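Chemist: Just the structure for this:
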Amino acid sequence: MLRSVVSAVVLGLVLHYAMKYRDWAGFSINIIPKVRPGPCHYARKDGGTEDLTYIGDGIFIASGGYKWNSDRGEILSIDVNDETSVMTPLTITDAPNSDGFMVRCHGISAWRDPESGTIYLYVLTHPESADRVEVFEVVLKGLHLRHIRSIVDPSFTFMKDLVAVGRDQFYITRYNWFRSFVWIRLSHWLHIPEGPILFYDGGQVMRALPDSYFLPNGINASPDKKTIYMAELGTKTIHALQRDDSNKLTTTWKEYVDSAVDNIEVDKDTGDLWIGSHPITFRIVDFFGWFGKIPASQVLRIKIRDGVMTSLEEIYADDGDELNASTVAAYGAGKLVIGSLFTQTVVCDVKYLTK
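Modeler: Here you go, the predicted structure:
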């Protein structure tokens, strides 16, 4: 009798997990209707731009070269005022002669000093030993980067994204506890909530809140820096977190958006969120290539009014033919720039947006 009860409970748990994983993975989704905000063209056809941000005057800055088995990385720019709108690698001055510098560039964040107007760029990289954050000054005359310092900490194991809220102060998401790809696969399959949000204050790291998340991904801040937004890829949820004077965070709201959300960019004028996302999750986490499907792409816009999400819009969607695995989208100067994990970067004219 006891054996039958135990067997029934185990079978029920297995079936519950299988149903939950099926829904999360999106196995039942076969067709992605194409959605465009206007005419689109390639700014880059190979190499990927995993993260990007808009710094104003039609200029976007992006990270490139994110591949775990690669030993390269680069920072690129694009000026959408130029009709060709192509990605161009940025020159770096004062670069250190050290192993792993600018390897596997990942999340980036730009912060403008309100007094001097100087723009600082924070770039998350993945050297073999431990993750690092490289700090640059964006020199607008001639548009290049001047390296300032490297930030390391034992808690930077396998990080995903960061958002600067002051000079050498940033929130950062830890995607996985361990750097092992075996563990990364297991955490995906078992849905282990092991990722915290950390805060670096210029000298040390602390947990910004006690919660841990299932694959915390992109992170960004409202224009006034009082709200931090985090994309939890594992639960397909956007979190809004209130920031207090001690830099601790408290959840104010969260919304399930039914798409594997990646990086978040914030419109500095409206406060709206622009999100690169993956509408069919199993295609982006198909570690072994069992399914042989090209990852699809999606761009979501979340309208924020008085600190609250008022609507969710799909601005761009593609089955992978034009854009493979969209990770980020940023809007500025009437253009939408969309980056991808390993391959293309697309620029679209935005002909219409709801108010």
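Chemist: Could you use CA atoms for every contact and neighbour count after this?
Modeler: Fine.
Chemist: Disregarding residues adjacent in the polypeptide, which is nearest to R174?
Modeler: Leaving out its chain neighbours, the residue that sits closest to R174 by CA to CA, 6 or more residues apart in numbering is M159, at 4.2 Å.
Chemist: Could you tell me how many residues sit around the one you found?
Modeler: M159 has 30 neighbours, counted by other CA atoms under 10 Å.
Chemist: And this one, please, so the two structures can be compared:
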Amino acid sequence: MKRFLRILLILLILLAAFVLQILHSGGFFRKVVPGFEGNIIQKINLPGAEDIAISREDRFLIVSSDDRASRWGKGKPRQGGLFMIDLSAESFTPKLLTGAFDSPFYPHGISLLRLDSALHQILAINHANGGHTIEVFLLYGDSLVYEKTLADESMISPNDVVAISVNAFYFTNDHRHTSGTWRLMEDYLGLRQSNVVYASGSSYREVDHGIAYANGINYDPTRNLLFVASPRDFLIKVYSVNSQGDLTFIEDIQAGTGVDNIEFDDSGNLWIGAHPNLMKFASYAAGKSEKAPSEVIQVTYRGIGDYEVSSVFLDDGAIISASTVAVPFTNLIFIGNVMDNELVVWKR
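Modeler: Okay, the predicted model is just below:
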């Protein structure tokens, strides 16, 4: 009997340690103390502005907006859209670009590729009709034209996309499993099952795998580096890119928060919207909490082992819940989110 009790006690201790490790790895015990320099100067009425892309040369933003609160809840789903924001204007007013796009459209990650001063390509991940596609658009000035829809069996659970050239791009799958126990285990146990896919023409192939919830992805052509966010592991993966699209892993940047979409500033620093507490984020996304904490980090990456991670914006959800992206422009930072109703403009 005593032996049985000892074994039971050991099992309970191991179970408790396991649960504590899950909570710790998800930021459950982190204390979020709101703080940032500067002021919030505007809140733009756009629901679920999950991703933002910028053209600094042409001074505009493209915003991916999806009213997930209604789509995930009991309300009637509303068509999502891509919006343009003119950065030269005195106040920022979004202009709907996809009003003529008559297919179901619930955009997620986006990528903007400048072809010339008057022409840009936009890739947008679309979660519609129970499946996943990537919609390709051409932007002529401020007029958007639908070009084509890309679909492939490798699009299991696509999250974000980055164009390398007009016919080549990478995207992340944040899960390997689409439903059931295995998907829950990926979420809560942090199983490293997700991947990165490279597409060139009609060819799609996996170029890395074994990532815990592969999320934001972006490419720095100046340094030929690809960055992939793993919010479940609180890190950013760094790769070099070869001429055939294959990746060589360099290192993990320990970010200390649930990193989401990745953007760059003029100096090549990474700006990332993040979730400091993944448990509170999960509760918020499930409609069980009214708010979730937000964070913006800046990462200066100089080379292997030489980087700095700075938390520059931290909020308990009073200003913005579940931040996903932060795009700097001059002294402004545009912060998007999963399913708040407003895109935040922060002036430093």
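Chemist: wait, what's in contact with the residue nearest to R174 of structure 1?
Modeler: Counting by CA atoms under 8 Å, 6 or more residues apart in numbering, M159 of structure 1 makes contact with 124, 131, 172-176.
Chemist: residue in structure 2 matching T327 of structure 1?
Modeler: Counting by TM-score structural alignment, T327 of structure 1 corresponds to T324 in structure 2.
Chemist: Now do the helix or strand hosting that match: which elements does it pack against?
Modeler: Applying DSSP states H and E as the criterion places T324 of structure 2 in strand 323-329. Packing partners of strand 323-329 of structure 2 (3 or more CA pairs under 8 Å, 6 or more residues apart in numbering; DSSP states H and E): strand 49-55, strand 258-264, strand 270-275, strand 294-303, strand 332-337.
Chemist: Please work out the angle formed by the directions of the last one and strand 294-303.
Modeler: This points to strand 332-337 of structure 2. Comparing the axes of strand 332-337 of structure 2 and strand 294-303 via axes from the mean of the first three to the mean of the last three CA atoms, to 10 degrees yields an angle of 120 degrees.
Chemist: what's the mean gap between strand 332-337 of structure 2 and the aligned bit of structure 1?
Modeler: If you overlay the two and look at strand 332-337 of structure 2, the average distance to its match in structure 1 is 0.9 Å (mean CA distance after the TM-score superposition for structure 1).
Chemist: elements contacting that strand?
Modeler: Secondary elements touching strand 332-337 of structure 2 (3+ CA pairs under 8 Å, 6+ apart): strand 49-55, strand 323-329, strand 342-347.
Chemist: what angle sits between the longest helix that structure 2 contains and strand 258-264?
Modeler: Assignment by DSSP state H gives helix 2-25 as the longest helix of structure 2. In terms of direction (the same axes, to 10 degrees), helix 2-25 of structure 2 departs from strand 258-264 by 20 degrees.
Chemist: just the strands in the stretch 1-150 of structure 1 please.
Modeler: Secondary structure of the stretch 1-150 of structure 1 by DSSP state E, counting those that start in this stretch: the strands cover 40-44, 51-56, 59-64, 74-79, 88-89, 92-93, 108-112, 119-125, 132-139, 144-151.
Chemist: Which position in structure 1 pairs with I217 of structure 2?
Modeler: Using TM-score structural alignment, I217 of structure 2 sits opposite I219 in structure 1.
Chemist: Distance check, its match against G47 of structure 1.
Modeler: For I219 of structure 1, the distance to G47 of structure 1 equals 23 Å [CA to CA, to the nearest Å].
Chemist: residue with max distance from the center of structure 1?
Modeler: The centre of structure 1 is farthest from one residue, M1, which by CA atoms, centre = their mean lies 50.7 Å away.
Chemist: nearest to S297 of structure 1, of the contacts of M159 of structure 1?
Modeler: Closest approach between these and S297 of structure 1, by CA to CA: Y175, at 20.9 Å.
Chemist: wait, isn't that closest one in contact with N217?
Modeler: Yes. The criterion here is CA atoms under 8 Å, and Y175 of structure 1 meets it with N217 at 6.4 Å.
Chemist: overlap in contacts of these two?
Modeler: Contact criterion CA under 8 Å, 6+ apart; residues shared by Y175 of structure 1 and N217: K160.
Chemist: and the residue nearest to R174 of structure 1, what element?
Modeler: Using DSSP H and E, M159 of structure 1 falls within strand 158-166.
Chemist: Go through structure 1 and flag its longest strand.
Modeler: Counting by DSSP state E, the longest strand found in structure 1 is strand 308-318.
Chemist: For the closest residue to A208 of structure 1 other than its chain neighbours, the count of nearby residues, please.
Modeler: Nearest residue to A208 of structure 1, sequence neighbours excluded (CA to CA, 6+ apart): K248, at 4.7 Å. Neighbours of K248 of structure 1 under the rule other CA under 10 Å: 16.
Chemist: what about K248 of structure 1, distance to G292 of structure 1?
Modeler: According to CA to CA, K248 of structure 1 and G292 of structure 1 sit 43 Å apart.
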